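Peer 1: Here is a sequence together with a model predicted from it:
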Amino acid sequence: MKKKVSIVDIAKHVGTSTAAVSYVLNGKAKEKRISKDLIDRIKKAAEEMKYTPNLVARSLRRGTSDTIGLIVPDISNSFFSEMSRYIEREAYEMGYSVIIGNTDEDAVKSARIIDVMENRQVDGYIIAPAEGSEEQIQSLVNKKKPIVIVDRIFNSLDVSRVVLNNHKATYDACNCLLESGYQHIGAMGYKTSMVHIRDRFKGYKDALKQSASPQKPKFIEIDYHNSQNEIEKSLNRLFNGKNKIDAIIFLTNSLAVQGLYYFMKNGIKIPHDVAIIGFDGNIAYDLFSPSLTYVKQPLKEICSQALKCLKNQLDGENITAHIKLEGELIIRDSCKNPQAITKYININQSKVS
């Protein structure tokens, strides 16, 4: 194996000290008053000798790694894969690399990923946390690690966060269906204690409660790890009996996709038999006919705001930011009477506290 080129090799080649080579390669030549001629010779030698820095050693010397840890709960979910792409791209422009960890909604796996990232000496974290991982995040806070949580929050943690106004998103979605004339509206989400899903359920229930003709909520909670079987059984119940639904709001995009599969398999026509509103964008929403009405999260802004908050912490600012962004209801063909609901289009504001 060919020996890795070191700063000692470059110093011997140029005929100077290892200190001078280190100053030049670490951007400190100007403050050390190294001549332009020597700077040019060192840089040329480093290039010709194909020198690559020892990032671990550099990290130990500087106390930073120029690396961000991004932890998401389900990389197969298009929302989180897009989030990863946006954050990696923008972080690169800021001079940071990104290490991505996928927890599969498993707090035990989340703890292992954090241990690995701590050993890799990441400078800070952006985390969409798994249920049950609040103690892990609190441990990072106790270590004074820069951290921002996105999409999901724990009310017990006082950390920077960038999230959707989930209550208003489903409140508006449900009102959209009510004003279109639907009288038996259901909702389906995952069984969880996570605040974002609880807020979505509450927005749905509050809209029904405050409507001109209040309805009894018909909401179903699905076990994440057994979702397909539970979805079929639950939708069978909702579509049978005298109080069957005529509209449904799926509180995540993965549930919406599985729901669409159920409707297709059982010959249920949209929107003739049932209206649908989904959550987040998904390629299946575009491939399905009729096209799906859904709540769009401002994903690019979520990622930009999260990186901005994290960079402020990395720069030494001791500020905890709570940022809540508004969604946009994308009106398409899976609901009847769209002209009655145009007031819900292009709602896209943000609130920072």
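Peer 2: Alright, I've got the coordinates.

Peer 1: alpha carbons only for contacts and neighbour counts from here, please
Peer 2: OK.

Peer 1: Could you pull out the buried residues of the helix or strand where Val24 lies?
Peer 2: Using DSSP states H and E, Val24 maps to helix 18-25. Across helix 18-25, burial judged by 16 or more other Cα atoms under 10 Å covers 18, 20-25.

Peer 1: chain center to it: distance?
Peer 2: With Cα atoms, centre = their mean, to the nearest Å as the basis, helix 18-25 stands 40 Å off its chain's centre.

Peer 1: can you map out the helices along the protein?
Peer 2: Ranges of helices in the chain, per DSSP state H, are 7-14, 18-25, 36-48, 55-62, 78-93, 107-119, 134-142, 166-179, 195-209, 227-238, 253-265, 283-287, 299-314.

Peer 1: Burial-wise, tell me which of the ones you listed comes out on top.
Peer 2: Ranked by mean neighbour count, the helices of the chain are led by helix 166-179 with a mean of 23 (mean count of other Cα atoms under 10 Å).

Peer 1: ok, Val150 to Ile10 distance?
Peer 2: 45 Å (Cα to Cα, to the nearest Å).

Peer 1: got it, and Thr18?
Peer 2: 8 Å.

Peer 1: same question, Gly124
Peer 2: Counting by Cα to Cα - Gly124 and Ile10 are separated by 33 Å.

Peer 1: Ok, Thr170 next?
Peer 2: As judged by Cα to Cα, Thr170 and Ile10 stand 62 Å apart.

Peer 1: same thing with Ile113?
Peer 2: As judged by Cα to Cα, Ile113 and Ile10 stand 37 Å apart.

Peer 1: And Asp199, by the same measure?
Peer 2: Relative to Ile10, Asp199 is positioned 60 Å away (Cα to Cα).

Peer 1: again, but for Ile185
Peer 2: 72 Å.

Peer 1: do Ile249 as well
Peer 2: 64 Å.

Peer 1: got it, and Ser35?
Peer 2: From Ser35 to Ile10 the distance is 17 Å (Cα to Cα).

Peer 1: cool, and Cys335?
Peer 2: From Cys335 to Ile10 the distance is 69 Å (Cα to Cα).

Peer 1: Next up, a structure to set beside the first:
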Amino acid sequence: MKKITIRDIAKQAQVSISTVSFVINGKGEKMAISPAVIKKVQNVAQKLQYKPSMIASSLRTGKTRSIGLIVEDISNQFFADLARVIEDEAKNIDYRVFYCSTGDDNNRSEELIQSLLQANVEGFIITPTKNLEKTISHLLKLQKPVVLIDRYFANQKVSHVVMDNYEASHSAVKFLIGKGFRNIAVVNNKSGMVQMKLREKGYSDALKEEGIFNENHILHLDYQINEQNRTESIVHFFKENPMIDAVLFLANYLGLAGLQAFRRLNYKIPDDIAVISFDDHDSFKLHTPTISVIAQPIEEIAIKSIQLLMSQMTNFSDFKVEKVLKTGTLIVRESV
């Protein structure tokens, strides 16, 4: 299909190319073009389904009406769902979203940020890697609007929107204790990111308050290991600790690996072990039995992150840093 240009609009509207250019760029009245001609050009442009060039527009105005979204893993359902809502919200205000994954690799994160800077995106929504604090500070010095999601740096003055990870984990473990479970394990990664630390602390504190904390019931896995090795490590851990009667997985990919491990161990859920995982996943809903989860408020996080970013983009010199905590939801299914 032929790309429609302002020349095509000018020919059909029977006006000059410069007249079309002024109207398309919102300068019709300023250039003393009559309301009737402005309306005629707009009608022809709409009829021909004219779409202005983003590159040409950005060269002219310095604005690309684009946002860079950098997440850990776009293939992870949590981040995919989050990206989808952010894209929808951005579309509502006529912004495009360029999104990409870091794989929790700091070098990759820095490369992606540089690429998006070269593309002249107007703001960033970032799930930061562990060592990205200096790069984010550099973005702020460049007066680039930034909002962090899912995780943040405790001492950095940058807006963020995250779930209250401590409360979510603490409440989930208290729920398990209330159901009579006493040997409750947790499976975490070794990333050291703040959200994972808070989830583990919520778990530990809940057990300590009941006097039943056992540090041997904590499993830490390398983030970068493949799924097979992750599953094997979980199998080994539960073979070494057969008294465990419940487990909290601190990310959905850990929970999915756990389900594979339990299948190999011939564990029956919830008879042999009760299971709760952070971050919902379609597989948890389809599994037999269905798996209980701590669901993040994805829509709330996405909408608020766009709002905070827009406040910076419209008034960077006078915006206020906001650190927003959203409440997660424990969805109880058949696994407890």
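Peer 2: Happy to help now that I have it. Keep in mind that this is a model prediction, so the values were computed, not measured.

Peer 1: nearest residue to Leu329 of structure 1 other than its sequence neighbours?
Peer 2: Val295 (4.6 Å; Cα to Cα, 6 or more residues apart in numbering).

Peer 1: Looks like the one you found contacts Ile276 (just checking).
Peer 2: No: applying Cα atoms under 8 Å as the test, Val295 of structure 1 and Ile276 come out as separate, 11.2 Å apart.

Peer 1: mind checking how far stretch 297-312 of structure 2 is from the chain centre?
Peer 2: With Cα atoms, centre = their mean, you get 11 Å for stretch 297-312 of structure 2.

Peer 1: go on, stretch 200-207 of structure 2?
Peer 2: Centre to centre, stretch against its chain (Cα atoms, centre = their mean), the figure for stretch 200-207 of structure 2 is 25 Å.

Peer 1: contact partners of it?
Peer 2: Identification of contacts with stretch 200-207 of structure 2 by Cα atoms under 8 Å, 6 or more residues apart in numbering yields 165-171, 173-174, 186, 188, 213, 250.

Peer 1: Give me the distance between the two termini of stretch 255-275 of structure 2.
Peer 2: By Cα to Cα, the extent of stretch 255-275 of structure 2 from end to end equals 8 Å.

Peer 1: Show residues contacting it.
Peer 2: For stretch 255-275 of structure 2, using Cα under 8 Å, 6+ apart, the contacting residues are 227, 230-232, 234-235, 244-249, 276-278, 283, 289, 291-292, 334-336.

Peer 1: Let's see that with 7 Å instead.
Peer 2: Here stretch 255-275 of structure 2 makes contact (Cα atoms under 7 Å, 6 or more residues apart in numbering) with 227, 230-232, 234-235, 245-249, 277, 289, 291-292, 335-336.

Peer 1: who are the neighbours in contact with Arg120 of structure 1?
Peer 2: If a contact means Cα under 7 Å, 6+ apart, then Arg120 of structure 1 has no contacts.

Peer 1: typo on my end, Phe98 of structure 2
Peer 2: Phe98 of structure 2 makes contact with 67-69 under the criterion Cα under 7 Å, 6+ apart.

Peer 1: change it to 8 Å
Peer 2: 66-69.

Peer 1: Also Ser193 of structure 1?
Peer 2: So Ser193 of structure 1 contacts Glu131 (Cα under 8 Å, 6+ apart).

Peer 1: swap the cut-off to 10 Å and go again
Peer 2: Contact analysis of Ser193 of structure 1 by Cα atoms under 10 Å, 6 or more residues apart in numbering lists 131-132, 154.

Peer 1: mapped onto structure 2, which of these are still contacts?
Peer 2: Counting by both residues aligned by TM-score structural alignment, their matches' Cα atoms under 10 Å, these that remain in contact in structure 2 are Glu131.

Peer 1: could the contacts of Ser193 of structure 1 go into CSV alongside distance to Glu326 of structure 1 and neighbour count?
Peer 2: Below are the contacts of Ser193 of structure 1 laid out as CSV (distance: Cα to Cα, whole Å; neighbours: other Cα atoms under 10 Å):
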residue, distance to Glu326 of structure 1, neighbour count
Glu131, 23, 18
Gly132, 26, 16
Phe154, 19, 19
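
Peer 1: can you put the contacts of Ser193 of structure 1 in TSV and add distance to Leu140 of structure 1?
Peer 2: Converted to TSV, the contacts of Ser193 of structure 1 look like this (distance: Cα to Cα, whole Å):
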residue	distance to Leu140 of structure 1
Glu131	16
Gly132	15
Phe154	14
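
Peer 1: Average separation of stretch 77-87 of structure 2 from the aligned part of structure 1, please.
Peer 2: Compared with structure 1 after fitting, stretch 77-87 of structure 2 deviates on average by 0.5 Å (mean Cα distance after the TM-score superposition for structure 1).

Peer 1: And stretch 107-115 of structure 2, by the same measure?
Peer 2: By mean Cα distance after the TM-score superposition for structure 1, the fitted stretch 107-115 of structure 2 averages 1.4 Å away from its aligned residues in structure 1.
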